[in-house]
Structure formats: C-alpha cells, structure tokens
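Participant: pasting the sequence and the predicted coordinates here, then a few questions.
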Amino acid sequence: MSSETLAGRFELGPERWVAPLGPVSEGKQHVGPGRRRVAIQRLTAPLKDRDAFLEALIDVQGKASRAAIPGVQRLLDVVEEGEDTFLVWDWVDGPTLREWVEAHHEKGSPAPYGFLLAIAKDLLFTLHALHGKGRPLAHGGIGARAVRLDRSGFPVVTRFGVCAALEQTGETGAWITERHVRVEAPEGGLAPPVDVFGAGLTLYAVLAGASDFSVMPDELKERLEAGRPVDLALIREDVPPVILRTIERALASDLRERFETAAAMARSCELLLRSLPESTDAPALAKEIERTLPRNAPPPAPPKTRASERSGSRSAPPSPPAGAGSKPKGLKQESTDQINLEELGTLQIDDDAPE
C-alpha cells in the first residue's frame, strides 16, 4: 500500500490509534539516507484558535526538550498540508498502560500491582524532573492512555504540553471533558500537585478493575475527583494495605495531606517495591510487556468504549488472586479483581466522613 508524503520528508502510514487531538498513524521520517519511525497525528480537535494552540504547544515542548528529560515523548515537527495540520511525535515502541491492563483482563487476571507500582515510580520521577524546571512544567492529563510502556522497560509520558497549551489559549470546549484530556483535581488548575493526583487516579482505577479512570461509573469518578475515594481494601484484599494507603494519600483533597511532590510519592513507591519478592526493574518489565503483548502480535484496533467497560463486567471472570479472602457484601462472588464497577458504586459509603 502506498503512503502519503508530507513536506517531502515524512511518510504517512496506516492509522494505529485514536487520541484526543486526533488519529495517530505510524510514519517514517527521512533522515539522511535512512528512515526512522515516527508517530504522525492529524490534528482534528475542534480548537477555537489552532495557531495559538500550536504556538503554545511548541513553546512548552521546547522547554521540555531543552531540559533533556528522558521519558517524555517529544514533538518533532508540525506540518501543514493544505487544510490539514499534522503533529510529528517520537515513536514509542510499546503499548499504552491501558492496553497492557486490558491484555491482562482479557486473560482473566488483574494487572500485577508490583509492575504497576514500578511504572508509577518511574513516571513520577519523570514528572518531578519536569516540575523542577523554573516555572513548573506540569502535564495535567496523566492517565492510562497518556502513558506508554516502551519495550525496553521504561514508561514514557505522552501528550506533554497539551493541557498547558489548552490552558494558555483559553480552550474550554466540551470535547476536552468528553475526551478526558485533563485531570480534574479538587483544587483545579494546572500545577505539579495535579500530576500527583492524576497518578493516584490512574493507580486507583487499575487496582479497582478498570482499564482507565475514564471508564468508571460517573458517581465514582465524581467521588474520586472530589478526593473521596471508596476504600479499595473492600475489593482488593490481596493488595498490601500500605500500598492502598499510598494511593489514597495521592488522592487527598487537602494539599497538606497529599504527597508534597511527585518525587515524594515516587520514593514511597520505591520503598514499597523493595518489600516485594519479585523483580520489577526495567529488564523484568520489558519481559512482562513482551509476555503480555508480544511484539509480533497484530496492532490493537483504535480504542472504542465497549458495553463491558461501561458496566465493569467481563466476558470471562478472573480467578481469585492468591491470598484473597471472601468478598465483601455487595460485590459479585465471581468478580474478584475486575469488579463490577456499577455494583461498587452501590456500596454503603459514609457521606458524613471527614474530608
């Protein structure tokens, strides 16, 4: 199949996935006599001022690039072709965090919480490095679809600069909420504590059995965004309580109770990982990714919201995890880790509990 050429130096290949700003295709960049893989995104989001957004995005990305922080997907170029605008990004060779979680769910098991903590640790150290650059560079949209797992065993932050550009240009379209571009922390705004909160939301959602925060029931999402999560110990008896308390601290509505910095939360994850018997370093994560999503497997179709995700149920319920006890009243006995999220929303919650 022939590919479209952009600006004489990029080859636009097949569409691989859909992201909030528009569909992303696998492409190639001509570099001297050779070529390298890149991700080429057609900008289709209904922006009020596309030129101002692009200028702001390039500015924020430039600051991150000059800081030379590893683990951040770089914006390489912006190409105008007729009526279309294309964003050219680094190619990250690996699945999104959401795809990795879904692959475990399809096999009837939860995503291993040890590897989840290891991913969070590296992600948080990357965010802390961004936060420490003069005027803090906050992401603002951390989630399971905004993190990719490179096959070398390192997580990569994608979409960096998008939320900052939206804020700087005053974009307020409904699509921003509908496409879950931005994390809505209790304090609002775009600042480093919002990224800590976003990391907590992501960890909570995955441990609760969802592939992403965006697919959880609205009532639960509202409670989480208000900093009042349902106690995960009710449904994950296999996860050490200290891990659950770490996640709850990241979700605190009071900034004095939340982790002060992303590095503080990363160090907590690091200490927790030392207590686990299995290795979760980069080589181990690389093997885990290849085992769960082999490189030669067909690329995933662009994500769609499935009825099973909306209800939280799965076609094949997973086996109980080792060490799990009886399930609390209100949860289906056959649903151990991939819980019925609508049913979780009916659990008795003390609305008068202190915040």
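Facilitator: Noted; the coordinates are in hand.

Participant: alpha carbons only for contacts and neighbour counts from here, please
Facilitator: Will do.

Participant: how is Glu15 assigned, secondary-structure-wise?
Facilitator: strand (DSSP: H, G, I helix; E, B strand; the rest coil).

Participant: with the one 10 residues further on instead?
Facilitator: Using three-state DSSP as the criterion, the local structure at Ser25 reads strand.

Participant: list the contacts for the spatially closest residue to it that is not a sequence neighbour?
Facilitator: In this structure, Ser25 finds its nearest non-sequential neighbour in Glu15, 3.9 Å apart by Cα to Cα, 6 or more residues apart in numbering. Contacts for Glu15 (Cα atoms under 8 Å, 6 or more residues apart in numbering) come out as 23-26.

Participant: now do the helices in this structure.
Facilitator: Using DSSP state H, the helices of the chain run over 50-67, 97-106, 113-131, 162-168, 174-178, 192-207, 218-225, 241-250, 262-274, 282-292, 307-311, 341-344.

Participant: now mean neighbour count too, for the ones you listed, in a markdown table please.
Facilitator: As requested, those are exported to a markdown table (neighbours: other Cα atoms under 10 Å):
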| stretch | mean neighbour count |
| --- | --- |
| helix 50-67 | 16 |
| helix 97-106 | 20 |
| helix 113-131 | 22 |
| helix 162-168 | 20 |
| helix 174-178 | 13 |
| helix 192-207 | 25 |
| helix 218-225 | 17 |
| helix 241-250 | 19 |
| helix 262-274 | 19 |
| helix 282-292 | 17 |
| helix 307-311 | 15 |
| helix 341-344 | 18 |
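
Participant: in a markdown table: those helices, plus distance to Leu232.
Facilitator: What follows is the helices of the chain, written out as a markdown table (distance: least, Cα to Cα, whole Å):
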| stretch | distance to Leu232 |
| --- | --- |
| helix 50-67 | 35 |
| helix 97-106 | 18 |
| helix 113-131 | 13 |
| helix 162-168 | 29 |
| helix 174-178 | 26 |
| helix 192-207 | 8 |
| helix 218-225 | 12 |
| helix 241-250 | 7 |
| helix 262-274 | 17 |
| helix 282-292 | 25 |
| helix 307-311 | 18 |
| helix 341-344 | 10 |
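
Participant: pasting the second one now:
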Amino acid sequence: MKRQLQITLGQYSERGRKPANEDFFGARVPQGDALALKGAAFAIADGMSSSEAARLAAEYAVKGFLNDYFATPDSWTVRSSAEKVLTALNRWLYGQSMALHDPARGLVTTFSALVLKSTSAHIFHVGDSRIWQLRGDTLEPLTTDHHVWASGNRAYLSRALGIDLRLDIDYRSLPVEVGDLYLFTTDGVHEYLPPRELKQLLHAAGAELDTTCRAIAEAALAAGSPDNLTVQLLRVDALPMADADSVFRELTALPFPPELDVGMVLDGYRILREIHTSTTSQLYLARDEASGRDVVLKTPSVNFDDDPAYLERFHHEEWVGRRINNPHVMKIIEPTHRRRFLYHVLEYLDGQTLRQWMQAHPQPRLGEVRALLDQIARGLRAFHRLDMLHLDLKPENIHIDRHGIVRIIDFGSVKIGGIAETASPIERSELVGTKNYTAPELLRGEPATTRSDLFSLGVIAYEMLCGHLPYGEALGRGLDAKRIARLHYLSARIHRADLPRWVDGALERAVAIEPQARYTVETELLHDLLHPNPAFGEHRARPLLERHPTGFWRSLAVTSLLLNLLLAYLLHRG
C-alpha cells in the first residue's frame, strides 16, 4: 500500500513591540504527483529593519520561492530547482534596490526554507533566521547565522537576499523520520529564548501546533524581545513509501503485448515490419490507421516481465521523451488510442545511425564532423538542462535522417535527477553504459555527472575523425581504479597525421580519465575543434609510451631481442 507524505503545520506571527511586522512566512503542500515529484515547501523571511521596504522584501522572497519552485521542471532535483529560483529572486531584489538609488529603501531580507521530498529534508539558508530539528530529546539548529560582529557586541548581517548581486546560500540535506519536528524562527524569537526553553515548549506541543507557535512567540516577548516574532512549526506524521508488491502492480498495470507479426493491428496501429530487436526491446514500423501516419512502436522484452527495475526504466523512458522538446532528440508521441498493452509510440525517422554514417565516411573532414557534433551536443544539452544524464551515448544511439538532422534516439539509461532522489522499494543500480564509451569514473563506481556524458561525446568525436578509439579496446567493465589510472590516451595523429595538433589536444582533453580535467560544457569542445586553442598549439614532445603504448612495448621487445642476440654473438666469439 502506498503512503504519502503527511504533515501537521502550525504558524504564528506578530509585530511585537515594533510598529510594523517585517517578517513573512509561508508553506505549500501540493497533492498527487506534485507532492511526490517536488515535495512540500516551507519558508520564513525577516526583512532588514534598516530598509523601508523590509516587509516587501520578505514577502516577495517567500511568495516568489513558493510559487516559482513548483513551476520548475519535475525532472530537476530539489537543490537545482531551489538554487535557480533563489538566484533569480536575489537578482530581482538587488535590481529593484539599485533602481531606487537609495540604500534605505533597498529590498533586503533573510531567508530560510525547507523542502520535504520523499524521505529527505533539503535546507536553504541565508541570513539569521533559523531552522531547527527536534528529534527525540535532541534540539539541533540546522542553519548557521550569517553575522559580522562589530564593536559593542552588535551584529550585522553578512549575507542576505538582495544585499549583493552574488548569492552565497547554504544548502544541506538530511534524512527525515516520522515524528520529527522542524521549527522556523526569526531572530526576535531565538535571540531571547535559549534552546533549553525552546525544547521544553516543543515537548509540550499538542495536536494544535498553532497554539505551540503562539506560546513560543509570547515567551520570547515576555523575555524582553523588542523585535517581530514569527514561528512556523511542522511535524512529520508519515513518510511516502510503497511496498514492493504495490509498485510492481502499478508497473504491470498494462500487460506486455503479444508477439507482433506483419499485418497485425495493436490498439489501432498496423504492424508494417520489424525494424530492430534486441535482448531488451523490439522496434516495429507501424501505421496509425486513424491518421495514416507512420510511427515506431517500442515494446518491452518478455525476458524482463518480472524485473521491476527494468519495468521502471521502461516507464521512465516514455516520461523522459514526453518532457524533452528538442529538434535533436527523438520524440515519444502521446498514443492516439487507448492503450491495452505496454509500449511506447515513437516518431518514425528515415535515415541511418551514426555508426552507419561513420562506416560510409572513414576519413571525414573536420568541418563535417564538427557540424554533426554540434547537433549531438544540442540534443545532449536538452537532457542536461532538465537535470537528466543520458549515460549511454554511442554511435548506435544517434540517428541522422535524410535531411541531415541528427537526433539522440535512446533513453533507456537516462538518470532523472528529480526521480533519483525519491525513495523506492525498487533497487536502482546506476547503469553503466556501453564498453569504450562509458566514463572511467562510472567504471570505478563513482556518481555520474554531466562530464560523464561529455566523455562519451569526446569518444564519439575521436572515433568519427579517426575510425578508432582513444584508449583502444581497453576501457570497459572489470577494470579496477589502478588499471584505469594506467590507461594512456592514443594521439589522434597516429591514425590521421593531417589533423592539427590543436584538434588532437581538444580530443585529449575531452576524453581525459579524470572528470575534472575534461571540458565542463559541450560548447567548449566544439569551440576548440573550430578555433585553435593556444594551449594545444605547441605540444611537448611526449614519450612514445604515452603517445603509443603498444608501439613502445613492441619497440622495447625488439630492442631487447637485438641486445640479447648481440650479447650471444660476443660471448660466442670470445
């Protein structure tokens, strides 16, 4: 049985002894898929008192965050979504302040937010508002005040929203347990109530958390607080989780299609021919009898009808294809008929794979290769912008149609950031892509990043130009970290002496063993394949072992043999 995230929320805010309340708080707990994919969000802000627009700054920050966070793509991680939203909010607040030309009216505020998604809490913080966690008998602050102490023990904010164009916001994530209490306070509360008293008030909390929030604020006021008093409190009553049986039933709600033959009709699609079959799926050219449009049906392999991890990936493939709208990524189409079986409907592409193109163009011009790479990079960028990693980029998964349009055509290994951070009873092992195209860090069991996809793109660029692989056939499963570290790049100029040294340098950087040594974005590689990079112009004379290890050891063996023969000859004469 599926459980959803369940939360009890309490809130209270008053101006206290100040003439106006410059604090603001808010919460948003969506329902259904939005709760599962984006979580629930809570925020508190305290406008800087030296500013006439303090209240407005706090209100804009909280409302803007709660509205815009849930407008970000479902595929983004919590951190990616929140940081992009907060960066935009900070720029807007700062821009408004600069437009006023009056620091006294600037829009500056502290900001602290918590997003509860799946079984994790994600904290975002800047300024001196606080978020606390009470678990059992332990009350712990989850944020650190951003203060600068001046003379007379007076503190000033060192960081806040709207104070500077550059935003440095604290982030942390931690696991959540049922029964956890999360307390939000502005400085008018926590600077006048010691943690021991806060904990006592929280332990006394009953079913009505609003009452507890009011009691905390009144205690701070009684302790002499001259400031605004804002308290927000939430209790985690249940965490989202589904047992394996219910997840499997959901994944198998649609049965696998029967074996398809030419002329058969499946849900209004007439099978014209089989395009491709593998151990994991089948592709069929079909015609939508209602519209007359040719499409491709992708059906799952019966070899995996009882494998929940495979079924989840198959469902996710359609989820990905529906969300990416890019001319260089194959489209997955909404079925025009009610589906009675499990399959995907893909756009039909008439043309060839990049592998077939490479076989027909063994010595392509650099300009041709760069033009194709530019299209592949555009498609790959569409994945990365949605917080997705492709993780199986290779020539067989790239299609070139009759008009020269390049598309990435397979999403079976895609890692979706927003889904990867949700708890599931299904064991989600990170897939390792195809031999020789998989980034070395994945072979070492390290997490994938966008640079992992860029490694695959670099291998493809090298192979398109040379017809060979940058590490030969040496890069694949079974390699430990020590053996990977001993791998050496084979200069592209071994295979094509006509390639400029700066092109070879760009390729070498693109396929560097260590991720931090590679390009950070696709456009850097494309730029260096078109414009000579001075860093690659004058290469040092690299040793033969580094340039061509096979040739080095062959030469060493021949030299050793000749020396042995010479020694034997001299001994014989002696």
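Facilitator: Looks like it came in fine. Bear in mind that the values here come from a model prediction, so they are computed numbers and not experimental data.

Participant: counterpart of the residue nearest to Ser25 of structure 1 over in structure 2?
Facilitator: Aligned against structure 2 by TM-score structural alignment, Glu15 of structure 1 finds its counterpart in Glu274.

Participant: for its match, give its distance to Thr299 of structure 2.
Facilitator: According to Cα to Cα, to the nearest Å, Glu274 of structure 2 and Thr299 of structure 2 sit 11 Å apart.

Participant: find the residues that touch each one of these two.
Facilitator: Common contacts of Glu274 of structure 2 and Thr299 (Cα under 8 Å, 6+ apart): 282-283.

Participant: select, out of the helices of structure 1, the one closest to Arg145 of structure 1.
Facilitator: Among those, helix 97-106 comes nearest to Arg145 of structure 1, with 5.6 Å by Cα to Cα.

Participant: what is the closest one packed up against?
Facilitator: With contacts taken as 3 or more Cα pairs under 8 Å, 6 or more residues apart in numbering; DSSP states H and E, helix 97-106 of structure 1 sits against strand 147-150, helix 282-292.

Participant: export those to a markdown table and append columns for distance to Ala185 of structure 1.
Facilitator: As requested, those are exported to a markdown table (distance: least, Cα to Cα, whole Å):
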| stretch | distance to Ala185 of structure 1 |
| --- | --- |
| strand 147-150 | 19 |
| helix 282-292 | 30 |
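
Participant: mind checking those for the one nearest to Phe115 of structure 1?
Facilitator: That would be helix 282-292 among these, by Cα to Cα, at 6.8 Å.

Participant: packing partners for the closest one?
Facilitator: Partner elements for helix 282-292 of structure 1 (3+ Cα pairs under 8 Å, 6+ apart): helix 97-106, strand 154-157.

Participant: so which of these gets nearest Ala68 of structure 1?
Facilitator: Set against Ala68 of structure 1 and scored by Cα to Cα, these come closest in strand 154-157, at 13.6 Å.

Participant: start and end residues in structure 2 for the closest one, please.
Facilitator: Using TM-score structural alignment, strand 154-157 of structure 1 pairs with 405-408 in structure 2.

Participant: and that stretch, how far from the chain's centre?
Facilitator: From the chain centre to the centre of stretch 405-408 of structure 2 is a distance of 22 Å (Cα atoms, centre = their mean, to the nearest Å).

Participant: in that stretch, which residues are buried?
Facilitator: Buried residues in stretch 405-408 of structure 2, counted by 16 or more other Cα atoms under 10 Å: 406-408.

Participant: and for it, what are the contacting residues?
Facilitator: The set of residues external to stretch 405-408 of structure 2 that reach it, using Cα under 8 Å, 6+ apart, is 327-330, 372, 375-376, 379-380, 397-400.

Participant: what about 6 Å?
Facilitator: 328-330, 375, 397-400 (Cα atoms under 6 Å, 6 or more residues apart in numbering).

Participant: if any of those residues are buried, put those into a PyMOL selection.
Facilitator: Those of the contacts of stretch 405-408 of structure 2 that count as buried under 16+ other Cα under 10 Å are selected in PyMOL with:
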select buried, resi 328+329+330+375+398+399+400
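
Participant: ok, the contacts of stretch 405-408 of structure 2 vs Leu346 of structure 2, which is closest?
Facilitator: Met330 (7.5 Å).

Participant: circling back: distance to Arg91 of structure 2 added to the contacts of stretch 405-408 of structure 2, as TSV?
Facilitator: Shown next, in TSV, are these (distance: Cα to Cα, whole Å):
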residue	distance to Arg91 of structure 2
His328	32
Val329	33
Met330	36
Gln375	32
Asn397	40
Ile398	39
His399	41
Ile400	41
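
Participant: the contacts of stretch 405-408 of structure 2: which two are farthest apart?
Facilitator: Gln375 and Asn397 (13.5 Å).

Participant: coming back round to it: just the buried subset of the contacts of Glu15 of structure 1, please.
Facilitator: Here, 16+ other Cα under 10 Å leaves 23-26 buried among these.

Participant: ok, of those residues, which one's closest to Gly94 of structure 1?
Facilitator: Closest to Gly94 of structure 1 out of the buried ones among the contacts of Glu15 of structure 1 is Glu26 (12.6 Å), distances taken as Cα to Cα.

Participant: was I right about that closest one contacting Arg42?
Facilitator: No: using Cα atoms under 6 Å, Glu26 of structure 1 is not in contact with Arg42, being 11.4 Å away.

Participant: separation between the aligned residue in structure 2 for Pro110 of structure 1 and Glu463 of structure 2?
Facilitator: Counting by TM-score structural alignment, Pro110 of structure 1 corresponds to Gln363 in structure 2. As for Gln363 of structure 2, its distance to Glu463 of structure 2 is 10 Å (criterion: Cα to Cα).

Participant: what ranges do the strands span in the stretch 151-300 of structure 2?
Facilitator: 154-157, 170-175, 181-185, 229-238, 265-266, 269-277, 281-288, 294-300 (DSSP state E, counting those that start in this stretch).

Participant: turn those into CSV, including distance to Glu522 of structure 2.
Facilitator: CSV is the format used below for the strands of the stretch 151-300 of structure 2 (distance: least, Cα to Cα, whole Å):
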stretch, distance to Glu522 of structure 2
strand 154-157, 39
strand 170-175, 27
strand 181-185, 41
strand 229-238, 42
strand 265-266, 41
strand 269-277, 30
strand 281-288, 30
strand 294-300, 30
